[in-house]
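Chemist: what would the 3D arrangement of this be:
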Amino acid sequence: MTSQPLILSGRGVTAVLGPTNTGKTHFAIERMVAHGSGMIGLPLRLLAREVYTRVVERVGAAQVALITGEERIVPKGARFSVCTVEAMPRETNVGFVAIDEVQIAGDLERGHIFTDRLLHLRGREETLLLGSATMKPILLQLLPGITIVERPRLSQLFYSGQKKITRLPQRTVIVAFSADEVYAIAELIRRQRGGAAVVLGALSPRTRNAQVGLYQSGDVEYLVATDAIGMGLNLDVDHVAFAQDRKFDGYQFRNLNAGELGQIAGRAGRHLRDGTFGVTARVEPFDAELVERLETHHFDPVKVLQWRTVQFDFSSVDALKRSLEAPPRVPGLTRALPAVDQQALEHLSRYPELRDLATTPERVERLWETCALPDYRRIAPAQHADLISTLFSDLVRYGTVNEDFLAEQVRRADRTEGEIDTLSARIAQIRTWTYVSNRAGWLADPTHWQEKTREIEDRLSDALHERLTKRFVDRRTSVLMKRLRENAMLEAEISVNGDVFVEGHHVGQLAGFRFTSIATSEGPDAKAVLAAAQKALVLEFEARAARLHASGNNDLAISSDGLVRWLGDPVARLTGSDHMLHPRVLLLADEQLSGNARDHVVARIERFVNHHISTVLKPLDDLSRAEDLQGLAKGLAFQLVENLGVLFRRDVSEDVKSLDQDARASMRRYGVRFGAYHIFMPALLKPAPAELITLLWALNNDGLDKPGYGDLISVLAAGRTSVVTDPSYERTFYKLAGFRFLGKRAVRVDILERLADLIRPLLQWKQGQAERPEGAYDGRRFMTTTAMLSILGATPDDMEEILKGLGYRADSVPPAEVEAHLGIKPADKDAPAVATEPSADGEDKPVAGDEAAPAESPTVAAEAAASDAEPAAETTTGDEGEAPAAAASEAPEAVDAGPAATEAAVDDAAEVPAEPKPVLLWRPGGRNDNQRAEQGERRGKGRRPEGAGRGNGNPGKSQGDERRGGGKRANDERSERGGQKGPRPDRPGKPQQRFEAKPPRKEKPLDPDSPFAKLAALKEQLKR
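Modeler: Model prediction:
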């Protein structure tokens, strides 16, 4: 005799209540995967399979178990379990527990199981109860301390009155409550509208899935179903029509109450799209009070829950029967009517031979376990009891069910011939043996029989789906309903590639849903030809609309010009809207596409656009919906979403410093990376998300017409890590695409973070350490390395501008001093190159900031990156080798052209002696330098010529040596004077200007056969 546990407290339990289409199940899935382990109970095996698939997509198949009465998929070490409520254990040790559709606890047939689970099953860390708002009073009464969260419906529901079945709109679900009525309505729809799918509770889950897929794919526009659709099935339904409002609940025929009607009517509308409901056939229109309750979702609260004891007395069969009659001891609970298992026990207790077997508590408990066999066949209680008696006798006498008996029963069901009712009966029979094969200890070889029964059930389900489709879907009628009569005088036809012919003459071209006429004749004949073509187009438009509506997402695409293309032809144009991630769709179609066909095309394209954006920009969408972020993390996530996935760290430095490690970890779970220079989402830097983000911004900012947009899109599609900048491009596009504008090159932000990873150890190196990293100098300054040039795909001159754009400052040091510091002897000619070279053409180059923004402080960036301690994101190098080559063609004297060029340079040097070029040592810019640069940028904004410095702590090179000397050295001198401002002591009253002396540029003779000589000759011809 098991002990009866007390009702657990409601503390730590959260009830999420509301009508349909409030996202309760989605919320539960998100909460479950956020825990280390969890379990969720669903009311239907079909719904459990759907949720199982969604959880597997999130965490992987090895982490998720599916447990139902007929199916067990339990990977070793699975952390999450998706179950039917009947299959949930009464006790568990997982961190999270959720029970869906808890209002079923008031159901006469299954309610006592839901009641037991919601009263006694808890997660260690979190427990969620999901269901209708009608459960609020009873839950507050039974579970003191429970937290109630009410969620509003995402869309509205409207009553549309009464309509004939043949006049119901497309995408309608017609509800009836008997198989005969469902079949009769489906037959009528087939004759009048081309076909319908059917969903009944008696169908196997596989058959129901196939029928729902027939409707969802658009092969049929109508679904005839019982109230099985009210239990959380996700359908694309616009209208729900009640063909019956009475049902048999297992004990009597009765009218559906308002709550049950609301559960079914709520299937209309999806997410933010409104839905309608009404009545049809012989059902009287709903009265105004009922309509108001359904539209506002106000229903009578559940007053009592069905309950049955779990304190079973297994000392004898009679004692077990008496224990089942025990009344509840808690107000708000009522003893449930005898369920199938209790009815079977009542019949079996009358069998003397069975009483002779059930003589010990263990055998009585086994008898009760056997009585739990579901009655899938819906046969008489006595017949069901006979089957249970046979199974129990085998289990007691032999320890397992007789496999010869089982094999014979399975063999009888393994036939796919017959009509709908015959196949349905065989499926019910094989489901019984599927259940038996999944009971622990009932069979000697359970694995074999589980696979065997599953195979037979699938085969029978497919055959039943085929019969249903053949009977209730007339594809020929469906096509004929979309056609109109052709002109009796002129024959018009349209070829596969869209060419329109009338009587064999080519009169135009059809692309998508737009017709372009090329007829040159005039007069009545031309009008007749075009009229015939227009009639043919109407038919073709109808057919194309049907094909587009039923097409998959692979047939549709969004091009870089904002057009939605179907099989290559433009069918719609995207335009800006109030929400950047939800653009408007403008259909590109002639007036011949009208009515339902036009609506279906628009609806299908909108579904595709929304699906495409949510899929490609899923990381951004997930971050915007993150409910586990709090405080500063939530605010930072909001800014990141508003800036489409990239933030400059300097802009949010204070917020980032204030984030604790837990908050950072919570954001990293959403794919956010904290870099030295940026806060960004690496997943959005790939070509597809970058291109889509750029397009969405352009739609809202008239960017499609701005110069350089189309060319930039093609560059992004190549997946490069850095690109040569073009002044004709809109700079905003670079940032949206995940690039940072730095002088002559725009570098992808994750590559800049890899650059920071290379620089950081060079600035952390200390004198006296055993090994000096390549590029390290004295722990305060560093030299550029080939690795830096490689990941950026940049030339040394480009590298100089990039580092200045990031806020680093350069010190020019004679090569001899560098060699002495590094311990390199002057005679060591084979020593590797240790420094980058300044521009060989002798001209200062503009220091380009990032969109006229102030420069970073590399010191702060290095400290921030070190504190984050996050590995560098993996990047695609793309065509890195092309960029240096392109730069080489523009400034050949500044690029190492290989060994041959090196030898030529040595020969030239022998003829024309040249002074050694200084080495650039880079150091982080001070905070004061950056502040002064920002002030200078603000003062000169709007007046600074193109190419001038942009507030990164270094004046633009195009201003000449004077600005380099006056800007850089003045700052150094102020630092030497302790930060004091004002003129130098030796020249009071006047700021000192110093100029850097540079060796004059030597003209080198060029080999007339070299590519550089040819390039120079070409430039000279262009000047003439």
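Chemist: could you use CA atoms for every contact and neighbour count after this?
Modeler: Noted.
Chemist: I'd say Asp462 and Pro205 touch.
Modeler: No: using CA atoms under 8 Å, Asp462 is not in contact with Pro205; the gap is 10.8 Å.
Chemist: so which residue is smack in the middle of the chain?
Modeler: For the chain, the residue whose C-alpha lies nearest the mean C-alpha position (CA atoms, centre = their mean) is Lys618; its distance is 3.7 Å.
Chemist: quick one: that residue and Ala633, what's the gap?
Modeler: Separation of Lys618 from Ala633 (CA to CA, to the nearest Å): 19 Å.
Chemist: what's next to the helix or strand containing Val173, contact-wise?
Modeler: For Val173, the host element (DSSP states H and E) is strand 172-175. Judged by CA atoms under 8 Å, 6 or more residues apart in numbering, the contacts made with strand 172-175 from elsewhere in the structure are 182, 221-227, 237-244.
Chemist: which residues touch Arg58?
Modeler: Taking CA under 8 Å, 6+ apart as the criterion, Arg58 is in contact with Val33.
Chemist: what kind of secondary structure is it in?
Modeler: helix (DSSP: H, G, I helix; E, B strand; the rest coil).
Chemist: another for comparison:
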Amino acid sequence: MCAHSSGAIGFPLRLLAREVYDRVVAIKGESQVALITGEERIEPASARYFCCTAEAMPRDGGGHAFVALDEAQLSADRERGHVFTDRLLHARGREETMLLGAATLEPVVRSLIPRAEIIERPRFSTLTHAGARKLSRLPPRSAIVAFSVEQVYAVAEMLRRFRGGAAVVMGALSPETRNKQVSMFQSGEVDYIVATDAIGMGLNLDVTHVAFASLTKFDGVRQRRLAPAEMAQIAGRAGRHQKDGTFGTLAAGKGPVPEFTDEEVYAIEEHRFAPLTKLFWREAEPRFDSLRTLIADLEASPAQPELVPAPEAIDLAVLKRLADEPIADSVKGAGLVRRFWEACSLPDFRQLGPDVHARFVARLWQDLAQGHLGADYVAARIAELDRVQGDIDTLQGRIAAIRSWAYICQRPDWVLARDEMAARARAVEARLSDALHARLTERFVNRRTTILMKSLGTDPALLPVTLAEDGALLVEDEPIGHVEGFRFKVDHTASHGDRKMLLAAGEKALPRILSDRAEALIASQMEGASLDRGAIRWQGQELARLEPGPDAVHPRIVPARELHALPEAVRERLVQALAAWLAAALAPLEPLAKLEEAARNPEAGSQARALLLGLIGGHGFVAREKAGIEHLPKDMRPFLRRLGVTFGALDVFAPALLKPAPRALLHALGYDRRPLQEAMQPVIDGGKALPAGYRPAGRQAVRVDMAEKILRAAHQTRGEVKTRRFVLDQALAVSTGLTPENWHRLLGAAGFRRLPARKLAESAFGPPAPDLWEWRPSRRPPAKRPPDRKPPANGAFAALADLVR
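Modeler: You can find the predicted model right below:
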């Protein structure tokens, strides 16, 4: 066409017309090329080349130098055949006319157009029958063909589960959605495409195998087996140009497996089919004198024997229904009859049947009979459909409806503000198509599984796995799981069938990913690490458990199981870094380590070691009555004081271990399971379970070193007076937060007895007399040692008794 001064091509699909339009624009420029379809019209004033659907192309060729009709064998189609027959008979170019179609059309063309020159283009590649195959055995780059929406969805769902998904192509999809689904297959994002017989025309795909899920279809009248030519039209998608292809059937489900007959296989492989003997015809230029005359002309029989009357198409069915209703009474005159026929010719994009479509046309005619459709009315109808919410079927219904309005808006004499309304309709269709593509992809494509199916068989080192900043493990930007610390968790949204595959993919990449993470953690000097419940944790996950070692500041580090995924050298460096970090973190426990070292020293004596073991067991403090201090020689007290031990009135303790840092560490290490008072306040509210380092004082609790300070001040006051009774100042206790009542309880526990002062008489004035105190320490005698009993001379303990003596 581009070699001529002008031209027009009629295509069977709007999709094909658009594809060729873009190619011609690239050669000739936008101002020279027009696109005319039922729903879209781009017609520059200077256009010389026209890409049209068969229905929209000029019937006589439009006076162009070149005219072509694609897929001319559709002249035998029940629904649209009469249109293609008319263009085959009458569309002519001034210089050249080309009819492109299957070889089955040759006998009829020779009969109707004796002067036609027949040029054959044989298939370069070989098409071979491969028999029936299960879904799991289908090779990549396969197309599965089904003949019902339910079957398409079922096959696509199985492919999503076991092969990562498939593109979906159906005749009910909008061209834009179909293009996007095909692009997804062509780009390799998915390796399978599930389609109806719409795949057999106008789609040039990179397919190596075509599998038929069924060999029967409903053609609008009855359920029938596909003709061999139809089978070949679909199977021919496999292998293009010089690339060979295969075809077969799909062995799936509980029913019988569809099988090709030997004759069908031979016909498809050798490309030998029964020729077409008849083409459907309908009068293309009927008379518009009246509706009855119009119907009679449309039902007339052709004169040529090669032509047969076309079955009643939906436009004629709608015309006949409405002609019998009151709405047609006012349709008089050639102008109105022609306009009424144009309204009835509105395609049934929604495919709801003649009755429902006739009601829609009748409502449309009520406005057209008055002149034009108002822009406000059309805009409102378009706006009603401009909603992208809903499932696949809902969006398909809206797209079909908006296509009807796009067709209406293209008519030059139907809608006011035609260009604006047409642009709105196309924009809404584009948005709905995007939404439908997204729904189809979301339902039938598991991109993550598709990527893994392609990658898992290769070298694990080449698996394109990356770790995002938030810890997500990605394969080509698709999440397969999450790395928390050094633990890999499979994506919780994955199905049960996918979890094994995702786990395998993650484990193959983990040594490399975790090594990088470990090196970064070592370089940061363990930033973010913490001690918790006897373990070292990072990012909420356990890196290592701490088990008892030589002393408190040297526990043994046991790496978590997840660290075994690291290479040995990296793991050893990480453990060394953990040890260095832990040594610095446990520095506040150095006083406790000194106590443990002294307890292991034999020269300390058994009594001092016993007291030290009590202090160590209490993690820095022990009640005086439990410390065994009465057995401690006085000359050992300086030794213990040099270790930081304080002998208090009620407790023996190490003040350095009562600070917040060591208390928090002892709690984090799991050594001290009592409640933790993080700030180690001097006085807190009491309770049944007191935090470590506190002793009860009535309804409150006081830190043991602060209790000792208060009691020491009381003893100092007692020593300064010469009388048995004395007055104590409660200022120190009150300043720490201890209430007077609880101060009394604390003093009482240390042997002080309160003598309440007499109250002032009612007539007396002045400050009340202070309370008096006296010190009455416990006079309980020490527990008597039971007398030694000599064991029997022949008893089991006789020898041991000698050793003890």
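Chemist: got a TM-score for the pair?
Modeler: The TM-score (TM-score structural alignment, normalised by the length of the second structure) is 0.56; 467 aligned residues with a CA RMSD of 2.2 Å.
Chemist: if we can go back for a sec, can you mark which positions in the helix or strand just after the strand holding Val173 of the first structure are buried?
Modeler: Scanning forward in sequence from strand 172-175 of the first structure, with DSSP H and E defining helices and strands, the next element found is helix 179-193. For helix 179-193 of the first structure, burial by neighbour count (16 or more other CA atoms under 10 Å) applies to 179, 181-183, 185-193.
Chemist: mean per-residue distance, helix 179-193 of the first structure versus the second structure.
Modeler: With the two structures superposed, helix 179-193 of the first structure lies on average 0.6 Å from its match in the second structure, counting by mean CA distance after the TM-score superposition for the first structure.
Chemist: what range in the second structure matches that helix?
Modeler: Residues 149-163 of the second structure are the counterpart of helix 179-193 of the first structure, counting by TM-score structural alignment.
Chemist: what's the offset of that stretch from the middle of its chain?
Modeler: Distance of stretch 149-163 of the second structure from the chain centroid (CA atoms, centre = their mean, to the nearest Å) equals 19 Å.
Chemist: Ala166 of the second structure: neighbouring residues, count only.
Modeler: Burial of Ala166 of the second structure, expressed as a neighbour count using other CA atoms under 10 Å, amounts to 33.
Chemist: hmm, Ala156 and it touching each other?
Modeler: Yes: contact status for Ala166 of the second structure versus Ala156: in contact at 5.9 Å, counting by CA under 8 Å.
Chemist: any residues in contact with both of these two?
Modeler: Val194, Phe444.
Chemist: what is the neighbour count of the closest residue to Asp655 of the first structure other than its chain neighbours?
Modeler: When the adjacent residues along the chain are set aside, Asp655 of the first structure lies closest to Leu632, with 6.7 Å between them (CA to CA, 6 or more residues apart in numbering). Leu632 of the first structure: 16 surrounding residues under other CA under 10 Å.
Chemist: Leu632 of the first structure corresponds to which position in the second structure?
Modeler: In the second structure, no residue is matched to Leu632 of the first structure (TM-score structural alignment).
Chemist: over to Val240 of the first structure?
Modeler: So Val240 of the first structure corresponds to Val210, using TM-score structural alignment.
Chemist: that older thread, out of the contacts of strand 172-175 of the first structure, which comes closest to Asp318 of the first structure?
Modeler: Using CA to CA, Asp227 is the member of these that sits closest to Asp318 of the first structure, with 37.7 Å.
Chemist: what's whichever strand or helix holds the residue nearest to Asp655 of the first structure in contact with?
Modeler: Using DSSP H and E, the secondary-structure element containing Leu632 of the first structure is helix 631-642. Where contact means CA under 8 Å, 6+ apart, the residues beyond helix 631-642 of the first structure that reach it are 620, 623-624, 646-647, 652, 655, 658-659, 663-664, 667, 679-680.
Chemist: in the stretch 601-750 of the first structure, what residue spans correspond to strands?
Modeler: Using DSSP state E, counting those that start in this stretch, the strands found in the stretch 601-750 of the first structure span residues 646-648, 673-674, 678-680, 722-724, 739-742, 745-748.
Chemist: one more: the stretch 201-350 of the second structure?
Modeler: Under the criterion DSSP E, counting those that start in this stretch, the stretch 201-350 of the second structure carries strands at the ranges 209-212, 216-218, 223-225, 245-251, 279-281, 307-309.
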